[in-house]
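> give the three-dimensional model of this entry:
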Amino acid sequence: MKAIRIGICALVTIAVLAHGAVEPWSEAVLEAGAAVLLLVWAWRSSIGSEYKIVWNPLLWPLFGLWGVAALQLAVGITVYPFLTRMELLKYSALLALFFLCVQSYRTREHWHGFVWFLLVLGFGVSLFAILQHFTFNGKLYWVRELHYGGIPFGPYVNRNHFAGLMELLIPPGLAILILRAERRDQLPLVTLFTLLPIGALFLSASRGGIMSFLAEMGLLAILIILRRREKKELAAAALVVILAAVLVSWLGIGRALERFASYKSLEVSESRRVEMLHGTWRIFLDHPIAGTGLGTLQEVFPLYETIYDGLVVNHSHNDYAEALAEIGVIGGLCGLAFLVLLFWTGWKTLTVDREATNLAYHAGALVACFGLLVHATVDFNFHIPSNALIFLLQAALATSLTPSSLPERRR
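From the prediction side, this is the model:
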């Protein structure tokens, strides 16, 4: 299934570089790519007589969420069927890619390649983001006009979504460095591929992103203490933090904060965030069982808006509240089941063995998921297809039991 693995990584790269795959053309590329890979997998599986489907427990709630949205369309309880249909199509692509990831990444060698892909992607995007930051001419990639405004950083129109990407790409490198899970001669390269994204994250001056990263550091420290209890690893963590602080200072975080202060009028104010959260909660209270329909918040919210500032509210800047408003308690329970299974299965995976490489890969993936979940309380990163896709791939890694990490009795 090497072709499937290459295809998944290619789609991730395209989605990230295409501003997060938030435009119709890039969404279409992601959806078409997922469909093609699914057909390739089905064909390869049909000609392999001994092929067995691998089942990840996270597939249960993910299929449940798909079923809720499909039910909304089938019985006509969505307020805007077209938007729900488009959102369901996008979600179907993400679900298909998660399923394909589970089927095609089965060994530690497979995940090793995936982790290094994330490290290289994080380094490349961060390097571009820093260069664009210091040579910014008001255009994305120095050529594309920002017709609808925004505070861009890297390939993303919104710096907070770039920060969300970094939250997903930094933890694998941190875990490898702290646990020294690669060969000694590769650790300097891992250090470079980890520190530069940290510098880019702080340079983006995303408050939600920085706080989520600090939460990630805290969880990673807790996991290492609980599983390893070795002082030298905590010392390695402290060294990484010091090096990151030196890099951030050298890049000039103060100047970045001053620069972004001039964009304050473009950002959503705290009072506006509270008002949006309150309005979203009222939508949920009026449609508590099955919600208004997946992807329909922007159509329903004007009826609940109490402060109008001339801007259209596409998302509520809280993924949890928005999910409740759109898919109700039924969908919310599926989401809760996903979170419980993610951390429960992720923790069980960490307890299987203490081999440094397995622990680093699984801990890094689980911490990455945790960081984006924290950021979801103040933003809408899960509505950025590239970030949502990488989150699901990290969730697959966090909950996977590779042959090298299975208990002896199950080999």
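> only C-alpha atoms from now on, for both contacts and neighbour counts.
OK.
> find the nearest non-adjacent residue to residue 171, please.
Spatially, and ignoring its direct neighbours in sequence, residue 171 is nearest to residue 364 (4.8 Å; Cα to Cα, 6 or more residues apart in numbering).
> next secondary structure after the helix or strand that residue 218 is a member of?
Here residue 218 sits within helix 207-227, counting by DSSP states H and E. Following helix 207-227 in sequence order, the next helix or strand is helix 231-251 (DSSP H and E).
> so that next one versus helix 207-227, what angle?
Interaxial angle, helix 231-251 versus helix 207-227 (axes from the mean of the first three to the mean of the last three Cα atoms, to 10 degrees): 160 degrees.
> what are the contacting residues of helix 231-251?
Applying Cα atoms under 8 Å, 6 or more residues apart in numbering, the set of residues contacting helix 231-251 from outside is 174, 177-179, 195-196, 198-199, 202-203, 221, 224.
> let's see which of those residues end up in strands.
Counting by DSSP state E, no part of the contacts of helix 231-251 is found in strands.
> want to throw the residues you listed into a markdown table with neighbour count and distance to residue 387?
Listed next are the contacts of helix 231-251 as a markdown table, based on neighbours: other Cα atoms under 10 Å; distance: Cα to Cα, whole Å:
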| residue | neighbour count | distance to residue 387 |
| --- | --- | --- |
| 174 | 25 | 19 |
| 177 | 23 | 24 |
| 178 | 22 | 25 |
| 179 | 22 | 26 |
| 195 | 25 | 20 |
| 196 | 21 | 19 |
| 198 | 27 | 17 |
| 199 | 25 | 19 |
| 202 | 25 | 18 |
| 203 | 26 | 19 |
| 221 | 16 | 24 |
| 224 | 20 | 26 |
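> now the other sequence, so there's something to compare against:
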Amino acid sequence: MLSALFSVRSGMTTSIYKPSAEQLSRETPTKKVRKATKQAGRPPAELVRTLASRFIIVMLCIAVVLSTLAYGTVHYWALALFQLGAVAIVILWAVDAWRSRTLRFSRSSLQLPVIGLILLGLFQLLPLRSTAGAAEALSSAPVSSLSLDPYSTRLVIVHLCALLIYFAAALAFIDSPKRLRLVARVVTIFGFLLAIFGVIQSFTSSGKIYWLKELPQSVPFGPFYNRHHFAAYMEMALALPLGLLFSGAIESDKRPLYIFAVGMMGIALIMTGSRGGMISLAAEIVFLIVVMGGRGKESESSGEEKGKRAGRARSALMRAGLALALVLAIIGGAVLFGGEDALSRFVGTVNSDDPTTGRAHFWAMTLNIIRAHPVLGTGLGSYGLAFTEYDTHNGLFRLEQAHNDFGAVLRRAR
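Model prediction:
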């Protein structure tokens, strides 16, 4: 959902940046026509804001918050509430279309991967698997679908449909800078508060969620059962304000607040001890520096004046300095709050016998599954069942995920 904040209806892109008076004075003919139409009392359909569309924005913001607080939406009751929210959005979407006489939708190609996964899952449910000879040896009817676990595949399809609804609604209804700023602020503020909550909980009640629910078989952090999930959430949440800071879209008087929020989320991320989260954070900062530097080069090649080029160079240096200061502040804050143990897990793995802590075996078994099912995969959500057949160890570990997003996607889709 967070990636949808930068796209609007018809695949267009909007920006949080507020244009200057000089930029506003240069109106295109299309803008002048829209302005004249609005003054004549006939606003274009794309400018109509119904009450239902406002409720959809509220539902999107609520979903971002509640899906996180409900233990990361891993329980069936939380998934049911999440999917009921998607149904409510569909109803509000229909009401908006009826009131505005316009069905809002996005042509963004970002939706195609999710649609493709849904179609793949439906195809994997078809009874195309040969069960000759198996029916006589089993007391119950064998699975004839292409998916090894059709029940889990159905659940994944339902969940993907709900995610597609939320994502499509975000693309269609976050269609103005005002709405984009609203959702961006909700994500930033909630991420900041969640980081503070996670840090406080780790100090006062380590091993418990909300100071009540104890998890002896996992290492929780914040509302998540797994500390790596909290790190991944922080990495995505801080990307939004960090990108706004690097792009210069934040007013100067608000930049310290955004920097503080980013720093707090980064400190919470490092305190989880997630090596993947730390690496992702570093890669995120490097990516932003490279992207912003590339934008400066494009402007330079377009024939700008030397003074402006010097200004862009200073701006690039300031962004690089900001990135370095943020990294040092985050690491320093993590050590200050969590002590040397905050970084010991990351540094300690260099001399470890198995730096992947068992994941290398999981990945090797995932590759074996991909080789055995190279075309259509084993079925969405069926990894836990497929792993038992190819596991070469004693079966002590029971996995539900491949601990590798690329391997998981290839296993499902191939």
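> distance of the residue nearest to residue 171 of structure 1 from residue 180 of structure 1?
13 Å (Cα to Cα, to the nearest Å).
> so where do the helices sit in the stretch 51-200 of structure 2?
Applying DSSP state H, counting those that start in this stretch to the stretch 51-200 of structure 2 gives helices spanning 51-69, 76-100, 112-124, 134-137, 150-173, 177-204.
> most packed of those helices?
helix 150-173 (a mean of 21; mean count of other Cα atoms under 10 Å).
> please tell me which residues of structure 1 that one aligns onto.
Using TM-score structural alignment, helix 150-173 of structure 2 corresponds to residues 81-104 of structure 1.
> my read: residue 327 of structure 1 touches residue 295, true?
No. Judged on Cα atoms under 8 Å, residue 327 of structure 1 makes no contact with residue 295 at a distance of 9.2 Å.
> what residue in structure 1 is the furthest from its centre?
Here structure 1 reaches farthest from its C-alpha mean at residue 49, the gap being 35.2 Å by Cα atoms, centre = their mean.
> show me what that residue lines up with in structure 2.
Residue 49 of structure 1 maps onto residue 101 in structure 2, by TM-score structural alignment.
> please tell me how far residue 57 of structure 2 sits from residue 323 of structure 2.
In this view, residue 57 of structure 2 and residue 323 of structure 2 are 32 Å apart by Cα to Cα.
> let me fix that, I meant to ask about residue 198 of structure 2.
Per Cα to Cα, residue 198 of structure 2 is found 24 Å from residue 323 of structure 2.
> and residue 358 of structure 1, that's in a strand?
No. Secondary structure assignment places residue 358 of structure 1 outside any strand; it is helix (DSSP: H, G, I helix; E, B strand; the rest coil).
> what's the match for it in structure 2?
Mapped onto structure 2 by TM-score structural alignment, residue 358 of structure 1 lines up with nothing.
> burial count for residue 358 of structure 1?
Using other Cα atoms under 10 Å, residue 358 of structure 1 has 24 other residues around it.
> now residue 31 of structure 2
Neighbour tally, residue 31 of structure 2, other Cα under 10 Å: 11.
> what's the answer for residue 151 of structure 1, then?
Around residue 151 of structure 1 there are 17 residues (other Cα under 10 Å).
> before we move on, what about residue 21 of structure 2?
Counted with other Cα under 10 Å, residue 21 of structure 2 comes out at 8.
> check which residues of stretch 167-183 of structure 1 are buried.
167-181 (16 or more other Cα atoms under 10 Å).
> swap in stretch 143-163 of structure 1?
For stretch 143-163 of structure 1, by 16+ other Cα under 10 Å, it's 151-163.
> same thing with stretch 185-201 of structure 1?
187, 190-191, 193-201.
> export the helices of the stretch 51-200 of structure 2 to a markdown table and append columns for distance to residue 369 of structure 2.
Formatted as a markdown table, the helices of the stretch 51-200 of structure 2 follow (distance: least, Cα to Cα, whole Å):
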| stretch | distance to residue 369 of structure 2 |
| --- | --- |
| helix 51-69 | 32 |
| helix 76-100 | 28 |
| helix 112-124 | 16 |
| helix 134-137 | 21 |
| helix 150-173 | 17 |
| helix 177-204 | 37 |
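> so which of those helices comes closest to residue 339 of structure 2?
Nearest to residue 339 of structure 2, of all the helices of the stretch 51-200 of structure 2, is helix 177-204, at 11.6 Å by Cα to Cα.
> so what does that closest one touch, helix or strand wise?
If contacts are counted by 3 or more Cα pairs under 8 Å, 6 or more residues apart in numbering; DSSP states H and E, helix 177-204 of structure 2 sits against helix 51-69, helix 227-247, helix 255-271.
> how about 6 Å then?
Other helices and strands packing on helix 177-204 of structure 2, by 3 or more Cα pairs under 6 Å, 6 or more residues apart in numbering; DSSP states H and E, are helix 255-271.
> which bit of structure 1 covers the helix it packs on?
Counting by TM-score structural alignment, helix 255-271 of structure 2 corresponds to 187-203 in structure 1.
> tell me roughly how far that stretch lies from structure 2 on average.
On superposition with structure 2, the average gap between stretch 187-203 of structure 1 and its aligned counterparts reaches 1.0 Å (mean Cα distance after the TM-score superposition for structure 1).
> can you give the distance of that stretch from its chain's centre?
On the basis of Cα atoms, centre = their mean, to the nearest Å, stretch 187-203 of structure 1 sits 18 Å off its chain's mean C-alpha point.
> before we move on, what about stretch 170-179 of structure 1?
When C-alpha coordinates are averaged (Cα atoms, centre = their mean), stretch 170-179 of structure 1 and its chain have centres 17 Å apart.
> quick one: contacts of that stretch?
Here stretch 170-179 of structure 1 makes contact (Cα atoms under 6 Å, 6 or more residues apart in numbering) with 194, 233, 236-237, 360, 364, 368.
> that stretch: average distance to aligned residues in structure 2?
Stretch 170-179 of structure 1 sits 2.3 Å off on average (mean Cα distance after the TM-score superposition for structure 1).
> list the residues that contact the counterpart of residue 142 of structure 1 in structure 2.
Aligned counterpart of residue 142 of structure 1 in structure 2: residue 211 (TM-score structural alignment). Counting by Cα under 6 Å, 6+ apart, residue 211 of structure 2 makes contact with residue 205.
> make it 10 Å
201-202, 204-205, 222 (Cα atoms under 10 Å, 6 or more residues apart in numbering).
> ok, now how distant is residue 146 of structure 1 from residue 152 of structure 1?
9 Å.
> shared neighbours of these two, anything?
138-140.
> from these, which is closest to residue 117 of structure 1?
residue 140 (24.1 Å).
> which residue is the nearest non-sequential neighbour of that closest one?
Leaving aside its sequence neighbours, residue 140 of structure 1 sits nearest to residue 155 (Cα to Cα, 6+ apart; 6.7 Å).
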